[in-house]
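Colleague: Here is the input, now give the coordinates:
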Amino acid sequence: MFKDTKFKPMKKSIIFFIVAVFSLTSVFAEKYALIIAIGEYDQSLTGWYPISAQNDVPLIEHALADLGFEETNVMFLTDADATKEGIMNAMNELYSKVEPGDHVVIHYSGHGHQIFDDNGDEIDGLDEALVSYDAPMNMTEGYDGSLHFRDDELGEMINKFRIKLGPSGHILLFLDSCHSGTGTRGAAKVRGGAPPLVPENWTPQAKSDDKVGFGINSDQGSNARGVSTENLAKFVVFSGASANELNYETYDDEDNAVGSLSYCIYKAFSQMQEGETYRQVFAKIMAEMATKAPFQNPAIEGDIDYVVFGGDYSIQEEYFSLTNVKSDSIVEINGGRLAGINPGTIIAFAQPGTAKLTDYSNVIVTGKVTSASNFTSKVVLDNKNKFKNDQSAWAFIQTRTFTDQKVKISLDPKMDEDVKVALEDEIAHSSFATVSDDNPDITLNYRKSRGAKTINVTDAHYNQNLHKISNADTKTLKADVMSTLNNYAQGIIIKDIDFYDENFDVVMELIPVKAEIYEDGSFEILYYPEPESILVNEIPEFSTSNMALIKVTNYGTRKAYFNIIDIQPDGFINPVIPTVYDVDGREYYLEPGETAVLKNTLVMFGPPYGNEIFKLIATDKPFNLSATIQSHGNSTRGDASNIFENALQVQNGQNSRGASTVSAKKRDEKMCTYEYTFKIIE
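Modeller: I've put the predicted structure just below:
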């Protein structure tokens, strides 16, 4: 008894000490920054003209001060000191200072350039690169690109930081430079804009069948192997312009020429409220950019729904953007029939950065959809409102209608009264289902055991169990059932989409591979089995031990953006690419005649067994259906998480899921669909 009494307080002290250490790590995390600004390029030496990068420095200093960075922890590297070697040395010095749990910002102001790809990881055969002080604008014989700071190299450096900073750390990357571009679109000074730097008679490797697409390097993340993604620091990158766009300079409040992203970062972080996420701050950047640089689209990638320099994750409710403010009564948004938006749908327009419509304090105005195409909708506002620009509001769906023909649901008569009433009420208010015992599509079979309430979602036509949902809490059970029914209804719509346009004729197939998967989610392709090895009676057939990559080809005459949706044998659907981490899906495109093997997405196979379909939808503008596709209940099958965590593709992911092929033959303006059918066996 004496020993117990003696040691209990000691145990409590040890536990308290450990908790205190972790708390102090979060509260007293050090903040370090490196500002790289190259404006005084030596044009006679490299060909690059000077820009106003030096004026960006005080803007970023001010933003860092607002974020709590001490002056002594901010490093500067400017002009002639910012050679390729100088940049590497500065980053290594910064790396030596940081400790687990610290917060890091790296800012770059300077020219950006596209340069010939040296490892086959880019779909267009070009790497994006930062232009160090000594990097040339024009190609000379024998130049190997070593003076440019390629995205691959920057990705490896960021990965090192993420490992060292650990799960409570954060690293932000600000890139105020062009990603690419071949000319100017106005009088403002452009950061970059030179033609791609390529050798004479150069042909991009990525156009061959065996190259990875979309800038994702299958070898990247090697430094993180053995490190779980859960143990990596949060990473977010803010870019001044999207791929294939130029980055223009603008003017600050004192009429000094400055980088457009630097200025908007300064304004956005000065307006940031406590508890806001990176996505919400980016909404402020977009709003500023719409005025300061209306011809470019800044980009954000990474862990964008975490609180700025915090550990809390905020769930962002699905929203759409304004694409055209026609008048003070009529606007267009970038969501249409494929997102469940049809004539009659009610839209609420809220302040940019709104996470959820839990209350209506942020609602600016509401409106009703009067017409909808596959990807856009026209909304007539209930009250006149003059939106300043396309970044003035986010559009949230108050009611969603996927189809006029609702899924008929039959409820088990043995269902507990509270569960039955809750489901009847929720289904009655839904836009995709109705309660009916007259030739139902779905039967909800019910049983209760030891307090757990279980519902089996059953295909009433074939008496086949589709999904099992169990929970003791009626409210949670109801939410999971409705999510499942929503996904099932979406699957019907997606499967029935059938369009053909020769301009966007993109097809796909699965290529069998053998790969080694690492703990951090990255993988390495070991070899390629013969394609015929998966064919059984000319139908592709995969077992749970098989793996595959996706191969896509554009036989059309126009540049085509595409999504791929998995339709399971049980009718449920999962996004394959893009995912919710890809934001707007602009990375997934093919030029006419191009073929790419998506080596960033490893497809694996599991139940349910039977015939499965990968449905490819191609069109002329970037789109991302993953946020629209509702998960089905509490299932973990079909992870669909080839996590594209940042614009530099630091890390790969995997995609868990999936012939004669059937090409759609209906015609629709600027849209084409394609189905790849295969079989999954045990």
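Colleague: For the rest of this, base every contact and every neighbour count on C-alpha atoms.
Modeller: Noted.
Colleague: Would you work out how far apart the start and end of stretch 575-585 are?
Modeller: One end of stretch 575-585 sits 12 Å from the other (CA to CA, to the nearest Å).
Colleague: buried set for that stretch?
Modeller: 575, 576, 577, 578, 579, 580, 581, 582, 583, 584, 585 (16 or more other CA atoms under 10 Å).
Colleague: For burial, what's the neighbour tally of residue 344?
Modeller: 16 (other CA atoms under 10 Å).
Colleague: Now tell me what touches the helix or strand harbouring residue 617 from outside.
Modeller: Element membership of residue 617 [criterion: DSSP states H and E] is strand 610-619. Defining contact as CA atoms under 8 Å, 6 or more residues apart in numbering, one finds that strand 610-619 is touched by 495, 504-508, 560-569, 658, 670-681.
Colleague: One more, please, to line up against the first structure:
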Amino acid sequence: NGNCVIDLGTLSGVFPGSQVEISDDDEPQFMIHGDVIHAGLNTAEVQLKDSIALNKTHYYNVKITQYSENPITISLANKIDKSDNLHQVINKLLDIVPSRGADDNSEIFVLLEQKKLILQTKDGTNIFETDTENDTSAWQNDIKESIRAYEQSQFLRKYENRSDRYEFELKMHAVECNSISKILNEVGDEIRIGTCVQFEVINHGIAGAYFSILDIQPDNLINLVLPSIELGHSPDEYFLEPGQSFKTSYPIEIAQPVGVETLKLVLSPQPLHLQKIIASKGRNTRGVESYSSFEKMFSDLYKTNTRGARVKKNRVEDISVISKIFRIII
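Modeller: Reported below is the predicted structural model:
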């Protein structure tokens, strides 16, 4: 049927979406490729590119040519009264299985309060709100986009990819808002709205790298802090040799919303064009063949429906991602 089972599974980092190459030592010309479609702990089912009969008693070489991240899954619970017509509308729109709709351990809850439809995360943060008197077509795309943005930001918040190749540090200094040269102190775990900061990136290692800083806001919006495209700079300007450091030449004022903010320092051997992906929401495929593994992963996160989405895994030697987390307070 064009499928086969390999003796590698999730314990080996093989998830659906991974790509496989099968070869045979007895036949040097034999080589076939396929995609993992199901994965257990120690085995995985592969859909072969070509329909070919494999000998079940013969030993074949299996090589994973492209690993995939664990599929993104977000659990939703519909808390709207089942007697309300909106309950079924939401189940169908968001593909919520009724038997699991009341799971109190879900990550997002769908609520109806005073004729307002609300998406609320398990920590009590509202990520979407609309008046139910509005026509369904007016908000159904917005509610899906809110869930996608939450999934994307949650994935990036947790994402780490350390490479022995790079040894960088990201610092945040509190500065005078009208005098960038006057550093007040290094920012700790909390920072108040209205505080001005300066970013500093230091290369402590023996290899140079291009660097970018992504900012994931408490409301799940994602911004590119560096490179500073809006000031006319380009990604290829942001490179640090061993022993070099970089400081932003302008103050950045901390603003709403309050909550946990996450910065990601991304290090790579080539410039990353992340702003193009953000601006196009991953729809700009021109030149996608030249995307780095991180750019491809970042672009994949903008898929319209990421519940169960498969995201290609970065090769560790290619990229390094370092997190800095702090809380914005009033």
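Colleague: Could you get me the TM-score between them?
Modeller: Put the two chains on top of each other and the TM-score (TM-score structural alignment, normalised by the length of structure 2) is 0.57; 236 aligned residues with a CA RMSD of 4.2 Å.
Colleague: ok, back up a step: buried ones among the contacts of strand 610-619 of structure 1?
Modeller: For the contacts of strand 610-619 of structure 1, buried by 16+ other CA under 10 Å: 495, 504-508, 560-569, 658, 670-680.
Colleague: Where strands are concerned, which of those count?
Modeller: Among those, the members found in strands (DSSP state E) are 506-508, 560-567, 671-680.
Colleague: mind listing the helices for structure 2?
Modeller: 85-94, 136-158, 274-280, 293-300 (DSSP state H).
Colleague: and those helices as a markdown table, adding distance to residue 33 of structure 2?
Modeller: Formatted as a markdown table, these follow (distance: least, CA to CA, whole Å):
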| stretch | distance to residue 33 of structure 2 |
| --- | --- |
| helix 85-94 | 34 |
| helix 136-158 | 29 |
| helix 274-280 | 29 |
| helix 293-300 | 20 |
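Colleague: Out of those helices, flag the one nearest residue 253 of structure 2.
Modeller: Closest of the helices of structure 2 to residue 253 of structure 2 is helix 274-280, at 20.7 Å (criterion: CA to CA).
Colleague: average distance between that closest one and structure 1?
Modeller: Here the mean offset of helix 274-280 of structure 2 against structure 1 after fitting is 6.5 Å, by mean CA distance after the TM-score superposition for structure 1.
Colleague: counting contacts, what elements does that helix pack onto?
Modeller: strand 222-226, helix 293-300 (3 or more CA pairs under 8 Å, 6 or more residues apart in numbering; DSSP states H and E).
Colleague: Save those as a markdown table, and put in distance to residue 22 of structure 2 too.
Modeller: Below are those laid out as a markdown table (distance: least, CA to CA, whole Å):
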| stretch | distance to residue 22 of structure 2 |
| --- | --- |
| strand 222-226 | 39 |
| helix 293-300 | 23 |
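Colleague: tell me the most buried of those?
Modeller: Mean neighbour counts were compared across those using mean count of other CA atoms under 10 Å; the top stretch is helix 293-300, at a mean of 20.
Colleague: how about it, aligned to which bit of structure 1?
Modeller: On structure 1, no counterpart of helix 293-300 of structure 2 exists by TM-score structural alignment.
Colleague: The aligned residue in structure 2 for residue 491 of structure 1: what's it in contact with?
Modeller: Applying TM-score structural alignment, one finds that residue 491 of structure 1 aligns to residue 153 in structure 2. Neighbour list for residue 153 of structure 2: 216, 220, 221, 222 [criterion: CA under 8 Å, 6+ apart].
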